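Q: Sharing a sequence plus its predicted fold:
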Amino acid sequence: MNRAPESRRPHRKQGSDVSIWTDGGTWFGLFLIGSVLLGWGILSLPLGGAVCGSILFVAILLAAVGCGCGWLESISNTPLPTLDRRPRIARVREVVCQWDQPDTTEEEEARRIIVEHLGGDGRTHVAHLGDLIHESSIDRFTPESRWQVYAFADPELATTMVLLTESHDDVRRSGYLITGLHGNTEFSSLQHPAAGSPFLNGKRRFAS
């Protein structure tokens, strides 16, 4: 399937425990250490000040890009928590734009769904739908409409996110949202709009 270039954005949000490689602080620390070492090494070269300054600027820029890409890849490739494969019913509570100030048409067309579902503890929880719904399917997600979803097996993650089950593979998605799983970082990825889950059928790994 052909895909449009992905639009990935991390956001700051309160969440659960963090892996060292999905924590933005780890990558920022690596960037700072690398910048100091680069500065020490490049400024020690027997070159003019202007030349050393230019080389150092480019080196630090490349280090920043590399650390940023490493962080995003860590978030997007880390296995998600164990999924409870027993379908449950979620009720739509609210539909909102994924971004207050979208930069592209794809971002403008993506919608975030907030739902209520019954958790494994028997209580009702509010969570985000991990599937970002494309505007061509959004009319079906009216307030109080009911959808089959999967939740994570860990009851402490009941307020993070749930996923549409395979019974809704006809719904067109704009991409996916990961929230509450990597500390205070929220991560979203836009892809070419298509039907089918962006998580299930081998598209993402889950812890066993």
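A: Looks like it arrived, so ask away.

Q: contacts, neighbours, all on C-alpha from now
A: Noted.

Q: which one's the longest strand in this protein?
A: strand 83-97 (DSSP state E).

Q: buried stuff in the helix or strand following that strand?
A: Once the chain leaves strand 83-97, the next helix or strand it forms, by DSSP states H and E, is helix 105-109. Across helix 105-109, burial judged by 16 or more other Cα atoms under 10 Å covers 106-109.

Q: okay, pairing it with this:
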Amino acid sequence: MEPPHPDAALRHRAQRFEQRVLWASVLALVAWLTAGFFRRPEAGGIERLFVVVLALGLSAVIAANRMFLRVLPALDRTPREATVTGRRTLNAEPDADGDVDPYDLLSVRLDIDGTLVDSHIAEIIARESLDRFTVGSTWTVYAFDGPLTHAERPADSRVILAEAHDDVVRQGYNLVRCTLRGMTGPGSDLLQRRFANDPDPTDR
């Protein structure tokens, strides 16, 4: 029997913890590099180069991870009913190693203030839950206030599954210019993030 997938809150805390560990590692390497100038004998050139390269590598990982933790555009948390209209298969072309790792984005149609909008569910639904999203099935979603939902092209429009569907297993998300895969489990990774219209936690 496979172990249960971690829920969205646990996955989000793991991401935050990973960032803290990376920052602590970089600070430790900087301290090590600095101490190398004062200790006797001094650190050699190879040791200093190794520390610098390692610190730069970890800093690059931190910078990349920050993309997946930044504040997202404003979200309208009005529950709306979206009807599945089909699927789009993405990432179907082989990479440099000849591997193919496709995934499906679900196309939906919803009413936003009297206007029918063709969009896509931003979460990448895992295979074990994908069969539930048949054409014509309805799901409660949240829409973004700005162009991330109200895009010129339906292919660039995204909505997020509401908390009512936290039992659905996801394996990442696609926000047009930002895609994260591999974090499999129930619940929405996106709803764990901060949105531009959320209260500032520092004001509390």
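A: Looks like it arrived, so ask away. Please read these numbers as outputs of a predicted model, since none were measured by experiment.

Q: TM-score for these two?
A: The pair, once superposed, lands on a TM-score of 0.57 when counted by TM-score structural alignment, normalised by the length of structure 2; 147 aligned residues with a Cα RMSD of 3.4 Å.

Q: before we move on, the earlier item: for residue 74 of structure 1, state which of the buried residues of helix 105-109 of structure 1 is nearest.
A: Distances from residue 74 of structure 1 to those, taken as Cα to Cα, are shortest for residue 107 (22.3 Å).

Q: thought that closest one was touching residue 99?
A: Yes. Checked against Cα atoms under 8 Å, the pair residue 107 of structure 1 and residue 99 is within contact range at 7.0 Å.

Q: Point to the residue nearest the middle of structure 1.
A: Nearest to the geometric centre of structure 1 sits residue 187, at 2.5 Å (Cα atoms, centre = their mean).

Q: so how far is the longest helix along structure 2 off the chain centroid?
A: Secondary structure assigned by DSSP state H gives helix 8-35 as the longest helix of structure 2. Using Cα atoms, centre = their mean, to the nearest Å, the mean C-alpha position of helix 8-35 of structure 2 is found 19 Å from that of the whole chain.

Q: again with stretch 110-126 of structure 2
A: Averaging C-alpha positions (Cα atoms, centre = their mean) puts stretch 110-126 of structure 2 18 Å from its chain's average.

Q: what's the matching range in structure 1 for stretch 159-175 of structure 2?
A: Under TM-score structural alignment, stretch 159-175 of structure 2 corresponds to residues 162-178 of structure 1.

Q: first to last residue in the matching stretch, what's the distance?
A: Its first and final residues considered, stretch 162-178 of structure 1 spans 10 Å by Cα to Cα, to the nearest Å.

Q: and the gap between the equivalent of residue 133 of structure 1 over in structure 2 and residue 108 of structure 2?
A: Matched by TM-score structural alignment, residue 133 of structure 1 corresponds to residue 125 in structure 2. Residue 125 of structure 2 sits at a distance of 14 Å from residue 108 of structure 2 (criterion: Cα to Cα).

Q: for residue 28 of structure 2, same thing?
A: Taken as Cα to Cα, the span from residue 28 of structure 2 to residue 108 of structure 2 is 48 Å.

Q: higher neighbour count, the two?
A: residue 108 (27 against 14; other Cα atoms under 10 Å).

Q: so where do the strands sit in structure 1?
A: 7-12, 83-97, 110-118, 124-129, 131-134, 146-152, 161-164, 172-182, 185-195.
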